[in-house]
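S.K.: need coordinates for the below:
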Amino acid sequence: MKLNVNLGEKSYEIFIERGVLRRAADLIAEVFHGKKIMIISDDRVYGYYGEVLKEQLQTKWECYEAVVPHGEASKSMAILPEIYGKLLQAKLSRSDLIVALGGGVVGDMAGFAAATYLRGIPFIQIPTSLLAQVDSSVGGKVAVDLKEGKNLVGAFYQPKLVLIDPDVLSTLPKRYINDGMGEVIKYGCIKDRGLFDILKKARSFEGLGEELTGVIARCVDIKRQIVEEDQYDTGERMLLNFGHTLGHAVEQKFAYERESHGEAVAVGMYQITKISEKKGMTEEGTAEELRKVLESYDLPISAGVKMKELKAAMMLDKKNLNDRLRIILIKKMGESFIFPTDVAFFEDDITV
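M.R.: Below you'll find the model as predicted:
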């Protein structure tokens, strides 16, 4: 399947198909006409797919690699000098290319490096985690973390191409699959009751079977439409942050070492829906329906933290404008809205 993200001169194509990694060089050649490519990856992903990709690319271009340690810690300001150094050693110019081969950490960090090296060089996303395939590889948000919070230094910088190969998910540990399913479930909650029902019926990642490629494509298509309407995250694109205000606060509370991103988002989605349902803003029974689906995909619904311990991190949230939070709530499953409020929306004594 091929989708086009229509952003004028920043438009690009997304290919979603099994085995697409094996023809990456030919597809890249359609959008890139420079001389050099730097593959940025992590030590786990590169071991599986790095040399396979590099062998292809070397038939057409000079090819180099920069491999960072896996994990959220690599998505930091501290790792960037090493990446910039590798780019300089290879003498990459603004007419050359970065290829991000990896999950969300690699995609965000490599994209930020691409946006800032020489004031911007082209990059391509080849996401290898479920979370990156359905969410972070599309839309041009690139960033690194600070100790105070996630994605606090970043840019909007669109890729030239996105290649999504569901076959690479076979090498992911189960927790990484669950992590991605947190974002998949999010799309059903905010925009697509039918997608939510497919996930509810399947009850597990394995239960999706042959529907997996279609589920990935549906998530990507929802994001594509939202990004086309709101490239710079000032309106409808905020809906994609359902569960993230609380989820990011949970991640930051434990220094990104306990809950994964998808796990923290799952906690955030359930807890905020429980709160909004109690306030009469969400259809009765929605939180319980969401809880059952999250738990069927082995995702947590609680982090065991008092809300008052998370409020400082929430005030640093990028959706906090003039001390007002734009939180995302669901009216009913498949229908979401932006609700301007402040941290008083969250009662101190609630355990999340």
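
S.K.: alpha carbons only for contacts and neighbour counts from here, please
M.R.: OK.

S.K.: ends of stretch 330-349, what's the gap?
M.R.: End-to-end distance for stretch 330-349: 23 Å, by C-alpha to C-alpha, to the nearest Å.

S.K.: do stretch 203-216 as well
M.R.: Span of stretch 203-216 from end to end, C-alpha to C-alpha: 16 Å.

S.K.: buried residues in that stretch?
M.R.: By neighbour count on 16 or more other C-alpha atoms under 10 Å, the buried set for stretch 203-216 is 203, 204, 205, 208, 213, 215, 216.

S.K.: name the residues that touch that stretch?
M.R.: Residues outside stretch 203-216 that contact it (C-alpha atoms under 8 Å, 6 or more residues apart in numbering) are 16-18, 133-134, 166, 177-178, 181, 184, 195, 199, 202, 293, 296-297.

S.K.: what's the answer for stretch 282-291, then?
M.R.: 270, 273, 274, 276, 277, 301, 329, 330, 331, 332, 333.

S.K.: before we go on, could you also do this sequence so I can check it against the first one:
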Amino acid sequence: MSDTKVIRVGDDYDVVIGRGVLSEVASRVPDGAQRVLIVHAPVMAAAAERLAEQAAVQGLEPTSVELPDAEAAKTVDVAARLWAVLAEAGFTRTDAVIALGGGATTDLGGFVAATWLRGVPVVQVPSTVLGMVDAAVGGKTGINIAEGKNLVGSFHPPAAVVCDLDLLRTLPRADLVAGLAEVVKCGFISDPQILRLAADAEAATDVDGSVLPELIARAVQVKADVVTSDLREAGLREILNYGHTFAHAVEQVSGFSWRHGDAVAVGMMYVAELARRSGLIDELLVEQHREALQLLGLPTSYAVDGDVDARWTALRAAMGRDKKTRGSTLRFVALTAVAAPTRLAGPDETLLRAAYEAVLA
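M.R.: Predicted coordinates:
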């Protein structure tokens, strides 16, 4: 691929993917802004300082706030602290937010932008694979509450998304690999070429190589195509939640100690096992899931330290609060083949439990 790739999301905004493109961020703040709030993950402090300097050169007044790490940032208390900062700094509806960090940072930054004065512009600057291919693109924003992940949020498309691949050099390998679960997901639901490229695990995890940028661009293109057709998840967009029903339950029950991508990997195995038992796919496709994930070093089983039955009760209750649930009917995104997603509504409880037992370590 060329050094920089620009993917248009409908008629709304661009996703810029390249090396050294952090310098474009300040220029992507919409005209008319006088102030910009830069919220950033702890590891992005130096990059946030660079963005503040660039904003000042653009004639903007920057305010920077460091967030708690990972999912600890996505709380009502942190959002309220940022609202107070915006109020004290006199932010108006034409001012903007820049969110610099992983998926939790972009989720929170987008949510604060969506709710301040009923909506101000946000420029998303994801610094992780997960953030680049999933959280920052599509306009979903949200925070967590004790009862579940992302249950409070809004749809708020960004003014732009800038993915500087150089930022991935700060990423621990375990986090990079976890982010690839969302890439593999895009391969299974839409783009089989992703699965072929990801089969070379060494190339797929090489931050300085050419395969990882192509994987990221392909996954972003899948998401851009889907959200362009269905911004508010009225139908098609639900396919992006492949593997997420079980994954979000795992995250919640673990107190968000699981990496999101690791949970999604196990979640894809769960729904593949469920789909096989429901007669949608065969064992060969289940094994294709397992092989694709294991090659990258992603988990394909779920270890329970304690009572297996009690854990299932907790997971089942958490799945009942999934956003795709309608009434008391659980709804899953499943496959009938690679790149052929469908919905699986109201599977029998015995099948739900059997799929759980199939993914137990």
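
S.K.: ranking by neighbours, what's the top pick from the contacts of stretch 203-216 of structure 1?
M.R.: residue 133 (29 neighbours; other C-alpha atoms under 10 Å).

S.K.: roughly how far apart are it and residue 225 of structure 1?
M.R.: Taken as C-alpha to C-alpha, the span from residue 133 of structure 1 to residue 225 of structure 1 is 16 Å.

S.K.: and the gap between residue 145 of structure 1 and residue 106 of structure 1?
M.R.: To residue 106 of structure 1, residue 145 of structure 1 is 12 Å away according to C-alpha to C-alpha.

S.K.: more neighbours: which of those two?
M.R.: Neighbour tally, residue 145 of structure 1 and residue 106, criterion other C-alpha under 10 Å: the higher count belongs to residue 106, 33 against 23.

S.K.: touching, the more buried one and residue 41? I think so.
M.R.: Yes - applying C-alpha atoms under 8 Å as the test, residue 106 of structure 1 and residue 41 come out as touching, 6.1 Å apart.

S.K.: which residues do the two both contact?
M.R.: residue 100.

S.K.: got a markdown table for the contacts of stretch 282-291 of structure 1, with secondary structure, distance to residue 320 of structure 1 and neighbour count too?
M.R.: Shown next, in a markdown table, are the contacts of stretch 282-291 of structure 1 (DSSP: H, G, I helix; E, B strand; the rest coil; distance: C-alpha to C-alpha, whole Å; neighbours: other C-alpha atoms under 10 Å):
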| residue | secondary structure | distance to residue 320 of structure 1 | neighbour count |
| --- | --- | --- | --- |
| 270 | helix | 21 | 25 |
| 273 | helix | 19 | 28 |
| 274 | helix | 22 | 20 |
| 276 | helix | 19 | 22 |
| 277 | helix | 22 | 20 |
| 301 | coil | 24 | 21 |
| 329 | strand | 16 | 25 |
| 330 | strand | 19 | 26 |
| 331 | strand | 22 | 20 |
| 332 | strand | 24 | 20 |
| 333 | coil | 25 | 22 |
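
S.K.: pick out the most distant pair among these.
M.R.: The largest separation in those, counting by C-alpha to C-alpha, is between 301 and 331 at 19.4 Å.

S.K.: from the buried residues of stretch 203-216 of structure 1, which is closest to residue 90 of structure 1?
M.R.: Relative to residue 90 of structure 1, and with distances defined as C-alpha to C-alpha, the nearest of the buried residues of stretch 203-216 of structure 1 is residue 216, at 35.1 Å.

S.K.: so who does the aligned residue in structure 1 for residue 26 of structure 2 touch?
M.R.: Taking TM-score structural alignment, the alignment pairs residue 26 of structure 2 with residue 25 from structure 1. Shown in contact with residue 25 of structure 1 (C-alpha under 8 Å, 6+ apart): 53, 56, 57, 60.

S.K.: contacting residues for the first one?
M.R.: To tie it back to what came earlier, the one meant is residue 53 of structure 1. So residue 53 of structure 1 contacts 21, 22, 24, 25 (C-alpha under 8 Å, 6+ apart).

S.K.: likewise the second one?
M.R.: Shown here is residue 56 of structure 1, whose contacts under the criterion C-alpha under 8 Å, 6+ apart are 24, 25.

S.K.: what do we get in structure 2 for it?
M.R.: For residue 56 of structure 1, the residue aligned by TM-score structural alignment is residue 54.

S.K.: could you say which helix or strand holds its match?
M.R.: Per DSSP states H and E: residue 54 of structure 2 is located in helix 45-57.
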